[in-house]
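>>> coords please:
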Amino acid sequence: MAAKVTKTNDDAIAQRRQVGAAMRSYRKEAGMDREVTAAVIGLAGPTLTRKESGDVQFSRAQIEKLAEAYGVPDNEVAMLIELAREGRARTRSRSGEFPMFVPLKDRAFLELEQRDAIEIMTVTLLVIPVYFQTEAYMRTLWKRNGELTSEQRINELVRLRKTRQRVVTKPAAPKIRAVVHEAALRLPVGGPEVMREQLSALARACELPNVEIQVQATEAGAFPGIETTFTLLRFGDGAAKDVAQVAGYDEPFYRDREPGTQVYRDAWDRRRVAALDLQESKDRILEAAADFGLSRA
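Have a look, this model is predicted:
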């Protein structure tokens, strides 16, 4: 019975954390400071901070009142309330960073990534991990994705991705660990000039103290989780609170409780062990860059 209670509480914390992260993101986007916002719902600033951190849950009335102050669309308010309701059920048993076109679950994930994660683990197959992509590389990906994405939309996506990349070098940055398949190093996205710049940037990222990049070598053939790409956020309060973002065809889906997240922890371990070590990986990145015409001297 005790194990069930602990599991239930873990699920509730995961849900509260996502609601709080989304609410914090909306507040920042609205340009409202903590004290002003807390006064809207009759709280002290530290209490609002605890709610935005997921330590204390938001009530439905508080969500509705703050959402009105922030200008949150009705459909996203409904999703917030549903997410908060799920958290309550389980318990009983910088300004403008993430724009309004980002769906609720994505918004919560991005806020947690920027503010709360102590470790980020990501696996990619055919593309360079988002944390290390150059602007020219990412623009090529969106222009050539077959969806006829408008220039305005691409500009929005570039700004958003650059915001995400701040996590790599921010003060007290989390550990960022990536496993990328060698195919991503060899695929000529944007042509030789774009790839030289991209691979050079990736090699420099290998030198950052909080970054570990491993390459899955082509000659190794098949490997564990060959069809899966994902990003796993880890926090300071145990594996049961992890959040996984898993790549889908049109949009990602999320796993925010065990045993769903355990699958990705296991997948990460298998991929890491099967990949080249850190120095071999950097050498392979520089080798690929040289093949696109970058001198290794």
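>>> going forward, measure contacts and count neighbours with C-alpha atoms only.
Will do.
>>> please tell me how far residue 138 sits from residue 185.
Remark: distance between residue 138 and residue 185 (C-alpha to C-alpha, to the nearest Å) = 14 Å.
>>> out of these two, which sits in the more crowded spot?
When residue 138 and residue 185 are compared for neighbours, residue 185 comes out ahead with 26 against 22, by other C-alpha atoms under 10 Å.
>>> this one next, for a side-by-side:
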Amino acid sequence: MTYRPTVRGRRLARELRRLRETQGLTLQEVADRLDWSRATVSRLETGQTRPKPGDIADLLDLYGVPSPDRDALINLAREAGQRGWWTAYADVFTGSYVALEDEASRIRAWDTQLIHGLLQTEAYAREVITAGRMLPGPTEIERRIDARKARQKLLDREEAPRLHLVFDECVLHRPIGGPAVMRAQLEALLEFAARPRIEIQILRYDTGAHAGLDGRFTILSFPNPADPDIAYVEGTMGDVYLESAEAIATHGDRFDRVAAAALPPEDSAHLIAEAARSSK
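From the prediction side, this is the model:
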């Protein structure tokens, strides 16, 4: 089963690389001293393999890391190696996004085409999955529906993440699934918008040129300051994760500009309600 690193796994990987570089060692030198392959060390430092506490202990001993830091990092390896609920849907979730989303404390997203997956009704999601994924049959479609329902439980947690979404107005009028499906989806969107931890804005058609013209993206933020934000860009040819400070700053500024150009949440709710009433 392919390992998809969690936020803790990424934090551990960054720390392992920092410790090695502090010691002035190359990947090959570490591999030689532990009788490992260079690829093994590299995969641990890039979060491409599930960390084993024993292996992490060997690395920390080599780097001379004392307790309590040593104990904390070994415990982090245990946490990072735990299998999350999404591993039961490894055939559906092919990237790291869901594992990272599951630990986020704040989610900001701009979308020009669809209602965000966390807020999709079952009927709307079924239409999107059927049309967009070109799956071979109903079994595969239902499998993805079940996975999306499991993912949406994130919003019902006691400590659910803060969600700030900006949609292009066209999302409200694209008749996915027909009038009844769209009306139910828009009514559900209004219910979500009433939750205290969810903020929804609509960017009007007549806004003209704006900072979001390059397409959809999501920014994930995490409760631990040691974990930097991650910008995620989804595409049919693969997903891109941007983690450099410069890339995050650019996407954060872009999101702020789109949100500033969009209607305030209350006015956006009125526009959503109007679209729901006109969906006949």
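>>> got a TM-score for the pair?
The TM-score (TM-score structural alignment, normalised by the length of structure 2) is 0.71; 233 aligned residues with a C-alpha RMSD of 3.6 Å.
>>> where do the helices sit along the stretch 101-250 of structure 1?
Secondary structure of the stretch 101-250 of structure 1, counting by DSSP state H, counting those that start in this stretch: helices at 104-115, 135-143, 151-165, 182-186, 192-205.
>>> for those helices, which one sits closest to residue 237 of structure 1?
helix 104-115 (13.6 Å; C-alpha to C-alpha).
>>> can you tell me what sits against the closest one?
Here helix 104-115 of structure 1 makes contact (C-alpha atoms under 8 Å, 6 or more residues apart in numbering) with 18-22, 24-25, 76, 79-80, 98, 120, 164, 166-167, 233, 243, 245, 254.
>>> are any of the residues you listed buried, and which?
The neighbour count (16 or more other C-alpha atoms under 10 Å) marks 18-22, 24-25, 80, 98, 120, 164, 167, 233, 243, 245, 254 as buried among those.
>>> closest to residue 66 of structure 1 among the residues you listed?
residue 24 (10.4 Å).
>>> got the contact list for the closest one?
Residue 24 of structure 1 neighbours (C-alpha under 8 Å, 6+ apart): 52, 111.
>>> 10 Å instead?
Listed by C-alpha atoms under 10 Å, 6 or more residues apart in numbering, the contact set of residue 24 of structure 1 reads 18, 30, 32, 34, 48-49, 51-53, 107-108, 111-112.
>>> ditto for residue 8 of structure 1
2, 87, 89, 90, 91, 92, 93, 257.
>>> which of the residues you listed are buried?
Buried among those (16+ other C-alpha under 10 Å): 87, 90, 91, 257.
>>> wait, the first one touches residue 256, no?
No - proximity of residue 87 of structure 1 to residue 256 does not meet the contact threshold set by C-alpha atoms under 10 Å, at 11.8 Å.
>>> overlap of the contact sets of the two?
Common contacts of residue 87 of structure 1 and residue 256 (C-alpha under 10 Å, 6+ apart): 10, 11, 13, 14, 15, 18.
>>> with those residues in mind, which one is nearest to residue 226 of structure 1?
Nearest member of these to residue 226 of structure 1, counting by C-alpha to C-alpha, is residue 14, at 28.1 Å.
>>> so how far is residue 238 of structure 1 from that closest one?
Per C-alpha to C-alpha, residue 14 of structure 1 is found 11 Å from residue 238 of structure 1.
>>> swap in residue 36 of structure 1?
Counting by C-alpha to C-alpha, the gap from residue 36 of structure 1 to residue 238 of structure 1 is 33 Å.
>>> between those two, who's got more neighbours?
Neighbours were counted for residue 36 of structure 1 and for residue 238 using other C-alpha under 10 Å; residue 36 has more, 13 against 9.
>>> quick revisit: got a quick PyMOL command for the buried subset of the shared contacts of residue 87 and residue 256 of structure 1?
Buried members of those, defined by 16+ other C-alpha under 10 Å, are picked up in PyMOL with:
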select buried, resi 10+11+13+14+15+18
